[in-house]
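Engineer: what follows is a predicted protein model with its sequence.
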Amino acid sequence: MDAVSGLGQARRVVVKVGSALLVGPDGAPHADWLADFAADAARMRARGQQVLVVSSGAVALGRRRLGLARRALTLPEKQAAAAAGQSALMRAWEEAFEPHGAACAQVLLTRDDTEVRRRWLNARATVETLLGLGVVPVINENDTVVTEEIRYGDNDRLAARVAQLVGADVLVLLSDVDGLYTADPRKDPAARHIPRVPRLTPEVEAMAGGANAEGGVGTGGMATKIAAARIAAAGGCATVITLGSRTRPLAAVEGGERATVVEPATTPAAAYKAWIAGSLAPAGALVVDDGAAQAVRRGKSLLAAGVRRVEGRFDKGDAVLVRDEAGREIARGLVRYEAADAERICGLKSEAIEGVLGYTSGPLVHADDLALAAHAEA
C-alpha cells in the first residue's frame, strides 16, 4: 500500500495533530493552519470518508490562559492548564470546522477507556454514534484527572489506541519531518527517506530510536511514532507519518508528497476477531437455540430471543462462549449485558427488553463483537 491509495481508499481515518501545529509561540491557536486542515478533512468527508482527530494542545493553550510561566509545570499545574485549555482547544476546532457545516464533539479518554473492556465498549459506542451522526470526534487524553502512572504517555500512542478502538483503516501521524529516514536528515545529508515499511523489524525500530530520535513532535519523536505504528499494525491499521506543517497535509500526501507508510499486519476486522477468539478468557456462556445458532453462523448478532440459558457470572464487556443446546461452541463474543440482566431477558424479543430492564444496549452480543469457532463457519 502507498500513502496516496491508502488515504484515498480508507473508510475511516484517525489523524493525530500535535501541539506544535496547533499552538503558536505566543500560546494562541494557529487559526490559519486549523482552517486549512478543516478544509482538508471536509474534502475527505465529502467523498464519504470518516475523519477522527486526536488533538494535543490543551495544556499549551491553558498555560497562556492561566498566565503560567514558560517552565516545567508541576502535575497539578499541568492538570489545571489542561482544564483551562480544553475549552479553548475545542472552540478552535469548532471555529475551523463550522464553515464546512461539520459539528465537532469532545471525547476525553484515559488509558482505562481503551484497556478495560467494559469502558472500551462504552467509548467505542459513543464514538460510533458520533460518526453515524456525521460529527467529527476531537479526542484528547483527559489530562485533568490522569496521573503519570496511568497516562498513555503521548498522543501518538493514544491515537494508535483510538485507531484500534474504532477499527480505522489508516492512522495519520502529523510530524515535523516527512517520514522515517535511515539516519537523521538534519545531521546526515546522506540519509535516505523510507517511503514504505512492509514490516516493523528491529532494524526499523533502531532507526527510529537512534538516528531519528529527534524527528517528530512530542516527547519521544520518531520513536514514539514507530511504537504507535506497531500498535496500529497489530489492529489492522496502516500508519502514515508525514510533515504536518504543509498546507492541507492530507491532500499533500494524496498528491504524492513524501510520507512513510507502515503497513498493517492484517485487516481491522480480522485483528479484532482474532483478539476476541484467542486473547480473552471467557467469563461465562450463552446457550442458544437452533435458530440463533444458525443466525450467528451466518454473521448475525445474537439476540436475547434466541438465548435459552445463561451460565457463569460476567459483567458487560466480558468475553463469553456461545454454545448450542448440544454443548458445541459456536462462537466467542463480548456481551453487552451483565449476567443477571442477561438472565432476565432470555427469550425476550428486542422491543421488550427496555420494559424489563429500564434500558437497552441492543443485542446480547453484536455481530461485530462475535468471532466464530473454526468449525462453526456456515
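Structural biologist: Good, I have the coordinates. Note that the structure is a prediction, hence the values are computed from the model and not measured. Numbers count the residues shown, from 1 in each chain.

Engineer: contacts and neighbour counts: CA atoms only from here.
Structural biologist: Fine.

Engineer: helices of the stretch 101-250 of the chain, start to end?
Structural biologist: For the stretch 101-250 of the chain, the helices defined by DSSP state H, counting those that start in this stretch occupy 112-115, 117-132, 155-166, 202-209, 222-234, 249-254.

Engineer: for the fourth one, name the packing helices and strands.
Structural biologist: When you say that, I think you mean helix 202-209. Packing partners of helix 202-209 (3 or more C-alpha pairs under 8 Å, 6 or more residues apart in numbering; DSSP states H and E): strand 180-181, helix 222-234.

Engineer: contacts for that helix, please.
Structural biologist: For helix 202-209, contacts defined as C-alpha atoms under 8 Å, 6 or more residues apart in numbering pick out 180, 181, 182, 183, 222, 223, 226.

Engineer: which one of those residues is nearest residue 90?
Structural biologist: Among the contacts of helix 202-209, residue 222 lies closest to residue 90 (C-alpha to C-alpha), at 26.9 Å.

Engineer: pretty sure the closest one sits against residue 228.
Structural biologist: No - with contact defined as C-alpha atoms under 8 Å, residue 222 does not reach residue 228; the gap is 9.7 Å.

Engineer: and the two? Which one has more around it.
Structural biologist: residue 222 (30 against 23; other C-alpha atoms under 10 Å).

Engineer: from residue 344, how far off is that one?
Structural biologist: Distance of residue 222 to residue 344, computed by C-alpha to C-alpha, to the nearest Å: 52 Å.

Engineer: follow-up on the earlier one: from the contacts of helix 202-209, which two are the most distant?
Structural biologist: Applying C-alpha to C-alpha across the contacts of helix 202-209, the maximum distance is between 183 and 226, 14.5 Å.

Engineer: how long is stretch 126-142 end to end?
Structural biologist: First residue to last in stretch 126-142 (C-alpha to C-alpha) measures 16 Å.

Engineer: for it, what is the distance to the chain centroid?
Structural biologist: Distance, stretch centre to chain centre, for stretch 126-142: 10 Å (C-alpha atoms, centre = their mean, to the nearest Å).

Engineer: check stretch 223-233 too.
Structural biologist: Centroid separation for stretch 223-233 versus its chain: 13 Å, with C-alpha atoms, centre = their mean.

Engineer: check the gap between the closest residue to residue 29 other than its chain neighbours and residue 85 for me.
Structural biologist: Leaving aside its chain neighbours, residue 29 sits nearest to residue 23 (4.5 Å; criterion: C-alpha to C-alpha, 6 or more residues apart in numbering). Relative to residue 85, residue 23 is positioned 11 Å away (C-alpha to C-alpha).

Engineer: got another one to weigh against that:
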Amino acid sequence: MLTDVETLVIKIGSAILVDAETSRLREDWLEALALDLSALQDKRIILVSSGAIALGRQRLGLFGKSLTLAQKQACAAAGQSRLTRAYEDALGARGIVTAQALLTLNDTEHRRRWLNARSTLETLLDLKAIPIINENDTVATDEIRYGDNDRLAARTAQMIGADMLILLSDIDGLYTADPRKDAGAKHLPVITSLTDEIKAMGGEPNAATGMGTGGMATKLAAADIATSAGSDMVICDGREPGALAKLWSGGRHSLFKAKDNPRKARAQWIGGTLKPCGCVTIDKGALKALRDGSSLLPAGVTSVSGTFEKGDAVSILSDGQEIARGLIAYDHPQADRIKGLKSGEISAVLGYENGAALIHRDNLVML
C-alpha cells in the first residue's frame, strides 16, 4: 500500500488515543504506534491528533457532563501539554523527533497564513521531524473552528500535497449502511468517486461518536477535500495497538481514490482556479530558469504591478504574454522594492527575508 507514498498524513481520534471511561491516555496503544512509525522513517509523516480536551477533562476533574465552550477551551489548555509530552516520550524512545503545531480554521483558509503554515510544516518534514497537529481549541470558537479533526487532517494533506491520508477510526471503513444497526450492510473496499449515493451513506453531518465530534459524514467530507487535492484516503479500524502495521499487511479498510496526483491537482488549482491579483514581468534569463523548473528569483524580475499580498496569485509575464502563474511570497510594496536584486540582498533592503524566491517553484505553474 505504501510503495509509492512519499508524504503521509495520519489522523488519530480521541476515542482511540484516550480511554473513554477513565479519560486516561492509552499508553500501550501509543507505544505500538511509535513502533509502527519507526518502520516508516523513509516517509514524510504528519500526525493530526485529537485528545487534548479528553485528557484535560481528567486533569481538571470534569467528568460525566457536557462542557460549555469555555470549559472545552480550559480542558484543551490543560490537556494539550499532556498530549504533546506523551507523543514526545513515545516517539522519542524510537529516535523520532516530534514538533507541536496548533492550527485553526483560518490557518488553512487564509492564503497568507496557509503559506506560513505550509512553510513551517515543510521545513519540519525536511528536518525529518514528525509534526503533531491539533486544532487550537484553546482559542478557537464555534464560528472559527473545524470542530472535527477529520477535515483538519484533509486540509493538512491538501496543504502539503500528501500522497495519502489515513483516518484511524472506530470502524474498518465505509459501509452501505451503519453495520451496528443493519446486519445487511456491505463493506466498500474501494471508492473511486464520491457520488451522491456514497455521500448519503455518511448519515447526518456531525453525528457524535463517543468522545469524538466526528462521524462518517465528516469522514466523507474529508475524503472530498483530500481526493480533490490529489491524496488517496483510507479509513481503517485503529482501536487495537499496532493498527498501522495491520493496515500495511492488508487489514480491512476502505480506500478512496484520488482524482489526480497532488502535484497536478495543486497546479490546476493555482493555474485555473485562483484569480491573479497582480503581475510580475520577467527577463529572458528568468524565463529559461522557469522552463527548467526553477523558482522565480527577484533578480529576474523587471517590473511589478497590481495590488497583492503575500500568498496571492499573480501572473508572470514575458514579452507581454502570461507564461506562468504562482503564489507570491511578498506583498506588492516589498516585491517592488526587491525586484532585480540578488537573493542575498533582500535582508539588507527589507530588514528581513521570507525566503530567497519571489515565487517558489512548488507554488508556480507554467501555462
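Structural biologist: That came through fine. Just so it is clear, the model here is predicted, and its values are computed rather than measured.

Engineer: ok so, going back, residue 183 and residue 226 of structure 1: who's more crowded?
Structural biologist: Between residue 183 of structure 1 and residue 226, residue 226 has the larger neighbour count (other C-alpha under 10 Å), namely 24 against 21.

Engineer: rewinding a little: what is the nearest of the contacts of helix 202-209 of structure 1 to residue 264 of structure 1?
Structural biologist: Closest approach to residue 264 of structure 1 among the contacts of helix 202-209 of structure 1 (C-alpha to C-alpha): residue 226, at 12.4 Å.

Engineer: so what does the closest one match up with in structure 2?
Structural biologist: Aligned by TM-score structural alignment, residue 226 of structure 1 pairs with residue 220 of structure 2.

Engineer: residues in contact with that match?
Structural biologist: Under the criterion of C-alpha under 8 Å, 6+ apart, the contact list for residue 220 of structure 2 reads 199, 202.

Engineer: which non-adjacent residue is nearest the corresponding residue of structure 1 for residue 241 of structure 2?
Structural biologist: Residue correspondence to structure 1 (TM-score structural alignment): residue 241 of structure 2 is matched to residue 247. Leaving out its chain neighbours, the residue that sits closest to residue 247 of structure 1 by C-alpha to C-alpha, 6+ apart is residue 36, at 6.4 Å.

Engineer: shouldn't the one you found be in contact with residue 248?
Structural biologist: Yes - judged on C-alpha under 8 Å, residue 36 of structure 1 makes contact with residue 248 at a distance of 5.5 Å.

Engineer: give the aligned range of stretch 289-306 of structure 1 in structure 2.
Structural biologist: Using TM-score structural alignment, stretch 289-306 of structure 1 pairs with 283-300 in structure 2.

Engineer: which position in structure 2 aligns with residue 343 of structure 1?
Structural biologist: That one, residue 343 of structure 1, aligns with residue 336 by TM-score structural alignment.

Engineer: now the residue lying closest to that match once chain neighbours are set aside: how far from residue 282 of structure 2?
Structural biologist: What sits nearest to residue 336 of structure 2 in space, not counting adjacent residues and going by C-alpha to C-alpha, 6+ apart, is residue 304, at 5.7 Å. For residue 304 of structure 2, the distance to residue 282 of structure 2 equals 9 Å [C-alpha to C-alpha].

Engineer: so which of the two has more stuff around it?
Structural biologist: Taking neighbours as other C-alpha under 10 Å, residue 304 of structure 2 and residue 282 compare with residue 282 leading, 25 against 20.

Engineer: the more buried one against residue 315, yeah?
Structural biologist: No - using C-alpha under 8 Å, residue 282 of structure 2 and residue 315 do not qualify as a contacting pair, with a distance of 10.6 Å.

Engineer: list the contacts of residue 240 of structure 1.
Structural biologist: By C-alpha under 8 Å, 6+ apart, the residues touching residue 240 of structure 1 are 3, 170, 171, 172, 173, 259, 260, 261, 262.

Engineer: which of those are retained in structure 2?
Structural biologist: Retained in structure 2 by both residues aligned by TM-score structural alignment, their matches' C-alpha atoms under 8 Å are the following of the contacts of residue 240 of structure 1: 170, 171, 172, 173, 259, 260, 261, 262.

Engineer: next, count neighbours for the second one.
Structural biologist: Put plainly, it is residue 171 of structure 1. Other residues within reach of residue 171 of structure 1, judged by other C-alpha under 10 Å, total 31.

Engineer: to which residue of structure 2 is it aligned?
Structural biologist: By TM-score structural alignment, residue 171 of structure 1 lines up with residue 165.

Engineer: quick one: map residue 274 of structure 2 onto structure 1.
Structural biologist: Counting by TM-score structural alignment, the partner of residue 274 of structure 2 is residue 280.

Engineer: also residue 55 of structure 2?
Structural biologist: Residue 55 of structure 2 maps onto residue 61 in structure 1, by TM-score structural alignment.

Engineer: the nearest residue to its match once chain neighbours are set aside in helix, strand or coil?
Structural biologist: Take residue 61 of structure 1 and drop its neighbours on the chain: the residue closest to it by C-alpha to C-alpha, 6+ apart is residue 85, 4.8 Å away. With DSSP: H, G, I helix; E, B strand; the rest coil as the basis, the three-state label of residue 85 of structure 1 is helix.

Engineer: quick one: contacts for residue 85 of structure 1?
Structural biologist: Residues counted as contacts of residue 85 of structure 1 (C-alpha under 8 Å, 6+ apart) are 57, 58, 59, 60, 61, 62, 63, 65.

Engineer: now do the SS call for the residue lying closest to the third one once chain neighbours are set aside.
Structural biologist: Distance criterion C-alpha to C-alpha, 6+ apart; nearest residue to residue 59 of structure 1, sequence neighbours excluded, is residue 82 at 4.4 Å. Look at residue 82 of structure 1: counting by three-state DSSP, its state is helix.
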